[in-house]
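return atomic coordinates for the entry below.
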Amino acid sequence: MIQGLRGQNVTPELDYGLVFSSHEVTKDQRTSLALTPEAPFIMKDGFEIKFDLSLRRLTDAYGYVLRIIANDSLNIDLVSSPEHEDFDDLNLIINNRQTGIHFNHADIGLQAMAWTTVAIRFNLREHRISMTWAGQEKTHELATTADLSSFRFYFGANEFGKFNTSDVPPMIIRNVELVRNVGETIRWDLRKHGIGEVYDNTLTLAATTRNPTWLADRHIRWVHARDFQLEKYPSVAFNSISGALYAIDKNNVYIYNADGKIDRRKIQHGKPIYSDANQLLYVGAGNTLVNYDLFSGRLSRFDFERNAWENTDTTYNLPNYWHNNKFYNPFDRSVYTFGGYGHFTYKNKFMRYDSAARKWMEVQTTGAIPPRYLGALGLTAKKDKALIFGGYGSESGKQELFPQSFYDLYSFDLRKHDIKKIWEFKSGHSDEDIVFSNSLVINEEDSCFYVLSFPKNRHDSFITLRRYSLNKPEWQALADTIPFQFHDEHSFCDLFLSQATRQLVAVTSHKEKDHYRINTYAINYPPVSTQDVFQEVEKTSTAAVYMILAIVLIAGSAATFVWIRKKRKQPEVPSVQEERSVIPSVAGSATPINFPETEKAASAIHLFGGFQVLDKDGNDITGKFSMTVKELFLLILLHSAKTEHGISTTTLQEQLWPDKDDMSARNNRNVNLKKLRGLLEEVGDVTIENNNAYLRLVISDNVVCDYHVVSRILASGNAVDNTMIEALLKHVKRGNLLPDIQSAWLDNFKSDISNRIIDMLLEYSEKLDVNRDDRILLEIADTIFNYDSINQEALVIKCSVLNKKGKYSLAKTWYDHFAKEYKSLYAESYPKTFDEVIS
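The predicted model follows:
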């Protein structure tokens, strides 16, 4: 920890657990967790199952918390049944009969969203079952348990034979433990997860999930919270204690509260400062909202009782302190500012507003910070020091004399006004000029701070959340990105910590014609990287090997010859790890398909469901790819998969550096290619060939790229069979191609691959039997819906299969949902009736 920075409250623990979708969604969208997806557990003497339970609401909460199926013939159910006269709020039911084990919410003082522990113990020798909830225990004598030995466990919905159910309470589950009498404990914390599955803490036993929502994912993904517009002279501020966002324009003050309510205050008297560079600051001392402009020397406070500003001067002043930083100093009870830009000059003065003299005064400091703007500032927990990080400026303050990005950290003592430099990136921090949000958030307990970053020289770009060390120049990219349109003086972004909701809140602003568009985003605190949430499990199986060999064999006699020739140079039975993707040949050619059937823990490039890169050791290095390097990589990768020669350097320049001359663009390209090649060396044997002004990506056999695997399957020219479809589904059901990246050039790739995936799946579905192949048909339909939510062929498949399985009401529910979405999109009713769809 940096000397002089005191610790604050301990960082909140990562939220974790599985959220179950309940009656608020259609039946086939409800959540299930199966601890025994294949074989049951054999436990002849008894066992205990224990878990943490939280109900999201206490009304409209009917459903199966847990269904235990013994010997595939006897059901033991823990059922939530509030608002029912014949049952208590939580009941243990055995073989469809009530028992003496039941609880009411009031008996244990249960509140919504509160965690309680449930433990169910089976003593098969003594013919007794007992249950403890929130410390209260109840027991029930079993008639006989002599024959009970195998047990299946399902939380929420399940589709197991006659015991299937879609009644799910609105619950959250975590810390599931299964304790056998012999002392063995199997534990699923539900902190980390995979896709459609979650392993126990030893990464040995996989439970399966359907329609999961993971609390931990809220720490890696931004959620778009609000979108609104303001008129002239907008600015925003934040109350970290209550989580309220304040936004103003020339006529109104808006208060966006943490509970989602909006309080609009029409200004009755006075006006905010008429300047496009005005700033807004919430001061907790006195619950004060302060609006100011340094150049005009004005500062105005808002009276919440009168809905009035102190300022009455509506003279417009040209901006001269764009993007200055601000804070309230409790030691002299004054508003302070630092830096800014205007009239070709970068600023580095600390200014203080003297309320008695009603003017801004320069603060005399010990030490100095080079002039800059677009940097970030935040206060320590004790509010005795301010940290100032980064920005864009010049040592002289003059725009004409070598302006540059700064990646350095300073502290400013609020009592003594001493300035100290803490650290600086000497080189290698970023391949392009990046700047930062107006504020940063300090986490002293973890010796780090959080800040938003974005390229200074790009208009359509993305904001990235970064975590920097307080002690040394180290950083890590976190979460996904936020779209951002940056136009210097007409754009703004900021970052706040809401103590009320335990979230980081990002606010962006940009000008649209005669108004300003404001967007807010939230992510649970503390934010983490994807590797902190997703389970990476190495899977190797003989079945997978045979599946790969089968795919190779179907390529035909010519392909077989190629395979045999390669096989002479390899061990007779290759391991799963040795089967890797290669760049596909020109579309339409019939070539051998060589791809992995399981997730890889090392040397992998994932594009479906989100961009992710793993190095040779299985470490997630996605955060090392800056925006420009990532886009450069994807342009080369996707064009190399599409055409044999790759992408021309001219096309690269048009996409990445359209505003630069040839010399400058070439220099930028060379610098970024050097960085990209260094990152690819960490991944494995991945090279970039340069041939006659064309760049082409070559991936060797020891690196997996899901896009290449999928492209090879789609372009194989072979007859489609179940093995190929299973392999295709494994990758494409993860999600759309690069959903977290929005670039115009990428649209055609997304559209093309989506159409080809849908076409292949539909083509194969026509060969299947609805009675025999129901599982694969449902998976095909669900995958197609991920790419096209109103695909009519997928609707027919889904409803027909469900109807054939005797799930008429479920099929009808899905049809109704589809018809509603169809009408919402096309403003007309879906032309086919339900009977026509399932006929």
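
from here on, contacts and neighbour counts on C-alpha atoms
Will do.

count the neighbours of the spatially closest residue to Leu637 that is not a sequence neighbour for me.
Excluding its sequence neighbours, the residue lying closest to Leu637 (Cα to Cα, 6 or more residues apart in numbering) is Leu697, at 5.7 Å. By the criterion of other Cα atoms under 10 Å, Leu697 has 24 neighbours.

following up with a second sequence; could you model it the same way so I can compare the two?
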Amino acid sequence: MIKFHHLCLSILLLIFCVSTASAQTDGLGFCSHEAIPDKRTGLALGADRPLCFTGSFELSFEVSFTPRQKNYFGYVVRLIQNEERNIDILYDYDPKFGDKHFRVIIGDSYSGISFSIPDLGVSDAWHKIRLNFDAGQGVLTVTRDQESFREKLAFPASSCYRVFFGANDYKTFRNADVPPMQIRNVRAGENGVTRHVWQLNEEDGAVAADSLGRRAGTAVNPVWIRKMHRNWQPLQRVTLNGPTSVAFNQEEGILYLVTRDSLFSYHLLSNKIVPAAYTTGEQNLHNAYQSVYNPRTREIYTFSLDLKRIGRLKVDSLAWNRQLDPPDRSSGYGHFNKYLQGDSLLYTFNGYGFFQYRSDIYSTAVPLAPGSHPDSAGSTITPRYLAAAGADTNGLYLIGGYGNASGKQVLNPKNLYDLQYFDAHQHTFKKLYELKKDTEEFVFANSLVIRPAEQAYFGLIFPKHKFNSALQMIKGSLQEPVFEAVGNKIPFEFQDVDAYADLFYSAAAKRFVAVTLYSPDDHSNTTVNIYSLYDPPFPAEGPLAARPGIGKNWLLAIAVLTVLLLLGAILSRVIRKEIIPGDTNALSADVSAADFAAEPPRKSAIYLFGDFQVFDAGGTDITKLFTPLIRELFLIILLYTVKWERGISAEKLKEQLWFDKSPDSARNNLAVNIAKLKNILDKVGFCEISKDTRYWKIKTGDQLYIDYMAYLPGTKQTGKPTRQELIALAGIIRRGSFLPTGEYEWLDPFKAEIPHDITERFLQYAGSTEIKEDPNFLIRLADYLYAFDMVNEDVMRLKCKALIHLGKHSLAHATFENFVREYHKLYGENYLPDFQQTIS
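Just a heads-up that it's a prediction; the model follows:
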């Protein structure tokens, strides 16, 4: 039983950790002209079974448009009435309508309705659009915010509609022209009564839930906005020649990759990388050098720690002012921090090289010239590297790192957690606090994003003692030594001076940008990974690194906690034998596990349900051998082989995994990674990769166990499943949902169909089985199904009835209350039936 005071403490912590962010975090984003037609987004409502209404029909939704796009042409929404007539809202560029770019199309003709949306292309504000089909008066009314437009149009008394936002592939009404937009809060009703609501607040999958009815929509290539606030999205992965440094143009949202022969400009809003060769020939770069962008002069400065090697690259002309010299000992220190103070001074701090940590500060005037001035303020802080720095208007915040007072690597270096403030006017450091932590040791990526209005910072942390490491963003206070983890983790291959990570923020795109560099051995090439996360970032799932402090409310917190603890002590005597509401997992000790006791194979086994896991022929877990890229390559070939037997073509593989590379580079990457995958599969045993004609396939022997292959035969059976078949299914799904951490677009169709199939099989069995015959079995299956669908009413109802049959009324009520909380969290509405109505 969970201790009541522990539960109270958890609730109390949650109260003080609620985010105050007010930005919109729901909706469906649409891949537009930046993607190939097959990858553009569509939302279908009523595609399988149309939405039928009698009398007046109304459809409303909210829409916003991505700013600064070159092309907004496309279908916002298309309604197909009675399989005969299309009614569209379309963004068009026909000049005869002036600035009224939005048209209403009826069939194959313009209607008399056209309108504009203020600040389109400048603002990402949301606008409400409502279409009202008045069959009685024969009038179509289109309302944009508070402005309405009417047109006479005959309607049948009863009509059925299929509704498509963006792209669709429905019969002769298909289209692939999609404006760069976001949609949310779609509502449909008749005669003034709302019948369906699709809030579009999902985080994953291809299903758009209907919070009022049972008419879920289907999304193709969805970009769930809520997910973008929790999960870092991998945007680009490129391999560039030689050492590479990064600089960020915050005003325009452009990440610059500075290489020996070219400047690569990555535009965040368009997700495109544009290479451009220098007009002055190759530059002599070094792995220890860093870069920064000056928006006033539109120049990129590339420099060494001591600023004796420094060059200026004009972004517009792509001309360097001078050739950089090869570094000497004083210039060869890496992982230092930098700070461009307005348009007057460039500073560098800290660094590591030659088995020494530095605390030096160098500065030089802008416009730049080789040479620098050491600053005595550097001697007041501990020598370090792998610290993070972020500026405000008067100076620089510097946090964390790794080093020691002597600066010598051999004399017991350690992780540092102090937050220092460098006053650029007084040239002094002031220690603000020592960071509190209760996690494994960590260091920082190079930069902080400072939010002066919130008195907060954002930074990336990671453990330096691991090669296969991961970056975790944290939000910390500038006033108190507390922080919390936000967003999910980013894979990061860390190998000291061969690796680098940085964090930036684009106000134009309202996104954080993370970039990692990996340039091993001789630094002949650098692998660059670019990720983004929408602002505000959601708290990380799972245990947080630390929680924000209670601050000025500490007296209130202690008082509330004391009351809760006293209340818990009293209640625990009264309900000692009961289970605390919400602790539905406590049932496990009471339910017979005999049917589920068989251990899954651990030799030559591959698991896709729950955590991805692979065991070799000897039973050793070799999952760690699958790097993120190798894992995705293996999964896409395996699933295409198992699902469709023929496998996947090399062209499709290159399109999915190396779409950003030239044909030759993509072919080379495929060949190299196929070879790596073959070596790993040799260890698994009874599993090999082969190429038949144009298709790559995974061939397996009978001795190899793959849980997905064990799951598939049940999907082809008709009729009610037997108890033994459900036992076999439970043995598979008890590990968890299907590839829950697999965030690949191509995987969505696989993941979308499994929850529906598993739930249907369970309900078929339960519908033909008396609860009194097998209550424990039904309860255990219901618990497994919650990993796939936390808010399935039928599953919840059956579990509650089974618990009541066993006499566990308190636990049945706790199960219902837990469902109600999850339902409200998902749909933003209260679940209307009460407990008695649910179980009756």
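
TM-score, when you put one on top of the other?
Laid over one another, the chains give 0.56 as their TM-score (TM-score structural alignment, normalised by the length of the first structure), with 584 aligned residues with a Cα RMSD of 5.6 Å.

surely the residue nearest to Leu637 of the first structure touches Leu680?
No. The criterion here is Cα atoms under 8 Å, and Leu697 of the first structure misses it with Leu680 at 10.4 Å.

got the contact list for the spatially most central residue of the second structure?
Closest to where the C-alpha atoms of the second structure average out (Cα atoms, centre = their mean) is Asn231, at 1.8 Å. Applying Cα atoms under 8 Å, 6 or more residues apart in numbering to Asn231 of the second structure gives the contacts Gly487, Asn488, Lys489, Leu533.

which of these fall within strands?
By the criterion of DSSP state E, membership of these in strands covers Gly487, Asn488, Lys489, Leu533.

which one of those residues is nearest to Gln724 of the second structure?
Asn488 (38.6 Å; Cα to Cα).

helices of the stretch 551-700 of the second structure, start to end?
In the stretch 551-700 of the second structure, the helices defined using DSSP state H, counting those that start in this stretch lie at 554-574, 628-644, 650-657, 663-684.

let's have these in CSV, adding distance to Pro600 of the second structure and mean neighbour count.
Formatted as CSV, those follow (distance: least, Cα to Cα, whole Å; neighbours: other Cα atoms under 10 Å):
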stretch, distance to Pro600 of the second structure, mean neighbour count
helix 554-574, 39, 14
helix 628-644, 20, 17
helix 650-657, 31, 16
helix 663-684, 16, 16
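
which one of those lies closest to Gln250 of the second structure?
Across those, closest to Gln250 of the second structure is helix 650-657 (Cα to Cα), at 28.6 Å.

chain center to the closest one, what's the gap?
Averaging C-alpha positions (Cα atoms, centre = their mean, to the nearest Å) puts helix 650-657 of the second structure 22 Å from its chain's average.

likewise for stretch 138-147 of the second structure?
Between the centre of stretch 138-147 of the second structure and the centre of its chain there are 37 Å (Cα atoms, centre = their mean).

what of stretch 271-288 of the first structure?
33 Å.

try stretch 386-401 of the second structure
The answer for stretch 386-401 of the second structure is 27 Å, by Cα atoms, centre = their mean.

end to end on that stretch, go ahead and measure it.
End-to-end distance of stretch 386-401 of the second structure (Cα to Cα, to the nearest Å): 5 Å.

ok so, going back, list the residues that contact both of Leu697 and Leu680 of the first structure?
What both Leu697 of the first structure and Leu680 touch, as defined by Cα under 8 Å, 6+ apart, is the set Val686, Thr687.

return the residues in contact with Trp361 of the first structure.
Small correction: residue 361 of the first structure is Met, not Trp. Going by Cα under 8 Å, 6+ apart, Met361 of the first structure touches Met351, Arg352, Tyr353, Asp354.

ok, the residues you listed in the second structure, which still hold?
Mapping these onto the second structure (both residues aligned by TM-score structural alignment, their matches' Cα atoms under 8 Å) leaves Met351, Arg352, Tyr353 still in contact.

got the contact list for the second one?
Right, the one you point to is Arg352 of the first structure. For Arg352 of the first structure, the contacting residues are Ser334, Val335, Tyr336, Thr337, Trp360, Met361, Glu362, Val363, by Cα under 8 Å, 6+ apart.

quick one: buried residues of the longest helix seen in the first structure?
Scanning the first structure for the helix with the most residues, using DSSP state H, yields helix 662-683. Residues 665-666, 668-669, 672-673, 675-677, 679-680, 682-683 are the ones in helix 662-683 of the first structure that count as buried (16 or more other Cα atoms under 10 Å).

in the second structure, what range does that helix match?
Alignment of helix 662-683 of the first structure against the second structure: no match, by TM-score structural alignment.

so which other helices or strands are in contact with that helix?
Using 3 or more Cα pairs under 8 Å, 6 or more residues apart in numbering; DSSP states H and E as the contact test, the elements touching helix 662-683 of the first structure are helix 627-642, helix 649-656, strand 686-691.
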